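**Q** sequence first, predicted coordinates after that:
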Amino acid sequence: MPLHVPPAPAPALRSVLTALNSPTAVREAPTPALRAAQDPAVPDLPLPVHVLDRITPDGISQTRLAGWRFLIRSGEQAVAAAETQLTADGWAFSHFFEGPYVTSTERALRQAETLSQPYQPRLLSLPGLYMLTLWLHGDLSDDGAGGHPDGADLLIPLAPAPPGIPAHVPHRVADLLPVLTHRVTPVRLLGTPA
C-alpha cells in the first residue's frame, strides 16, 4: 500500500535546496558520500521528526515536532539526509548527515510500503533510549506536524536499536509502549525517598 507522505513546509524545502546549492554547506558537511556524489543531489521523502519527551505511567505519550528530515538522493540511492528546524524566523536548514539511520530509514520505508494498510510515515525520536523509529500514523488526514502515537499506529525501530528491541520489526504502539515505559522509568535505589 502506498505511503501518504505529508508535504513538508515550503520554507523547509527551500532551505534544504539552498543548502544543496551552496558549495560551502556541502563541502563543510561531515558527509563524504554527499560530497562524492556524481549525480545531482535532490531532497526526497520529507518526514516530520517528532520527539517523545516523556511517557506517562498510564502510557500516554507526549510528543513535539522537532523538525523535518529529507533523504538526499543522488541517482537511485540516498547518500545523506538533511535536517531542518523551526526557528523564530521560520523553518531553516540545520545540517546534513549520513550514517546508519539514513539507510535504515530507507529500508523501513520500503518495509512500510508492503503493508496492507495505508499509513502516514513520520520519524519518532526517543532521546532517553537513544532510539529512532519510523512511526506509521493511521490518520492520513493529519498534516504531519501534530498528534501523538495512537495505540493502533506502528513503530519500526531503526538500526541501530537499543539492546533487546529488534530493529526493522514493526510493533503496534500499544504493544511497544509498555516496553519503552519500563525502559525509561527510573529505578529507585533502596533507601532513597520516593
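**A** Perfect, I can see it now. Numbering: from 1, shown residues only.
**Q** contacts, neighbours, all on C-alpha from now
**A** Fine.
**Q** now do the buried residues in the strand or helix carrying residue 44.
**A** Using DSSP states H and E, residue 44 falls within strand 41-55. The neighbour-count check on strand 41-55 (16 or more other CA atoms under 10 Å) flags 41-43, 45-52, 54-55 as buried.
**Q** now the angle from the one helix or strand residue 72 maps to to strand 41-55?
**A** Element membership for residue 72 (DSSP H and E) is strand 61-74. Computed by axes from the mean of the first three to the mean of the last three CA atoms, to 10 degrees, the angle separating strand 61-74 from strand 41-55 equals 160 degrees.
**Q** tell me the helices and strands packed up against strand 61-74.
**A** If you count contacts as 3 or more CA pairs under 8 Å, 6 or more residues apart in numbering; DSSP states H and E, strand 61-74 packs onto strand 41-55, strand 77-87.
**Q** check it against this one:
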Amino acid sequence: MKPNASGQALLESVLVIAVTGVLLIGLIPPLLQSLQQRYHQGQHLQLQLQQAPLRSAFNLPSLDRDWLSEVSGLNVTDGNTSVTTDAAYPTATVLHPIWSILSVQRDFSLPTTNRSLAGWSATEDTPPTLFFSALSDDWSPHTQAALQTRPQALTSTQMLQTIGFHHIQELMAWLPFAREFAPNNLRFGHVDIDVVPEKKLCQQRDCS
C-alpha cells in the first residue's frame, strides 16, 4: 500500500469513529430519556388498571395523574391516559347469547363486562401506543354459598324452580302414579357440593 493510500485510510477511519462518537453522544441521552418515560408510563398504567374495577363499580373517576405522579414518584406529565371497562373479548362475545338467557335467573352472577383496559396515547385523537388489559373477575366463587349457586345457575332446569314449577309438582304428587314428581324427589337444578356422605369420609389421622 502506498503511503498516501494508508494515510487516507487512517483519516477515513478517524473520521468514521469521530462521527459515530458524536452520533452516540447525541442519541443516547434522548433514547435513555424516552425509555425512562415509557417505563414510567407503563407503571402508571398498571396502577390505573389495578384500581379500574373498583372505581368502575362505584362510578368513580380514574386516579388523578398529577396526584399519582407526586405520590408514586412516576414522571408522567404529557400524553393522554384512558381507562375503560368492556366485554369486547372473544369469550364474552361467544357467551353473550347464552348469558342473556341465563341472566333471568335469580342467582346468576357471571358478568362478562370484566375486562379493564388502560392505554396511553400522545393526544386524545391518536390511538394508544402503550396499553394493558386484565380480567378483573375470573368468576371464582368467593363464598361458600357461591359454590352451589353459581353452577346451579348454569343448569337449564334451574329456571323451572325460578318460575315456581315446584308448586305444580306438589299438585301432581297427589296422584297415586306420580308421587316421584314431588318436589322432594324430583329436584330441578339441584346441586350438592357435598356428594360424599360424611360417614364415608376418613376420620383417622394417618389414613391415605
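**A** Happy to help now that I have it. All values reported here derive from a predicted model rather than from experimental measurement.
**Q** any idea what the TM-score comes out to?
**A** Superposed pair, TM-score by TM-score structural alignment, normalised by the length of the first structure: 0.22. Supporting alignment: 78 aligned residues with a CA RMSD of 5.8 Å.
**Q** format the buried residues of strand 41-55 of the first structure as CSV; extra columns: distance to residue 107 of the first structure.
**A** Listed next are those as CSV, based on distance: CA to CA, whole Å:
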residue, distance to residue 107 of the first structure
41, 19
42, 19
43, 17
45, 13
46, 15
47, 14
48, 17
49, 17
50, 19
51, 21
52, 22
54, 27
55, 27
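**Q** for residue 32 of the first structure, which of the helices and strands packed on strand 61-74 of the first structure is the nearest?
**A** strand 77-87 (8.9 Å; CA to CA).
**Q** immediately after the helix or strand hosting residue 120 of the second structure, which helix or strand?
**A** Using DSSP H and E, residue 120 of the second structure maps to strand 115-121. Later in the chain than strand 115-121 of the second structure, the nearest helix or strand by DSSP H and E is strand 130-135.
**Q** buried residues, the helix ranked longest in the first structure. List them.
**A** Secondary structure of the first structure read by DSSP state H shows that its longest helix is helix 100-113. By 16+ other CA under 10 Å, the buried positions in helix 100-113 of the first structure come out as 101, 102, 103, 104, 105, 106, 108, 109, 112.
**Q** and which of those is nearest residue 132 of the first structure?
**A** The closest of the buried residues of helix 100-113 of the first structure to residue 132 of the first structure turns out to be residue 101 (CA to CA; 8.1 Å).
**Q** what about that closest one, distance to residue 10 of the first structure?
**A** From residue 101 of the first structure across to residue 10 of the first structure, the span is 24 Å (CA to CA, to the nearest Å).
**Q** got it, and residue 91 of the first structure?
**A** Residue 91 of the first structure sits at a distance of 9 Å from residue 10 of the first structure (criterion: CA to CA).
**Q** which element is residue 26 of the first structure on?
**A** Residue-wise, residue 26 of the first structure maps onto helix 23-28 under DSSP H and E.
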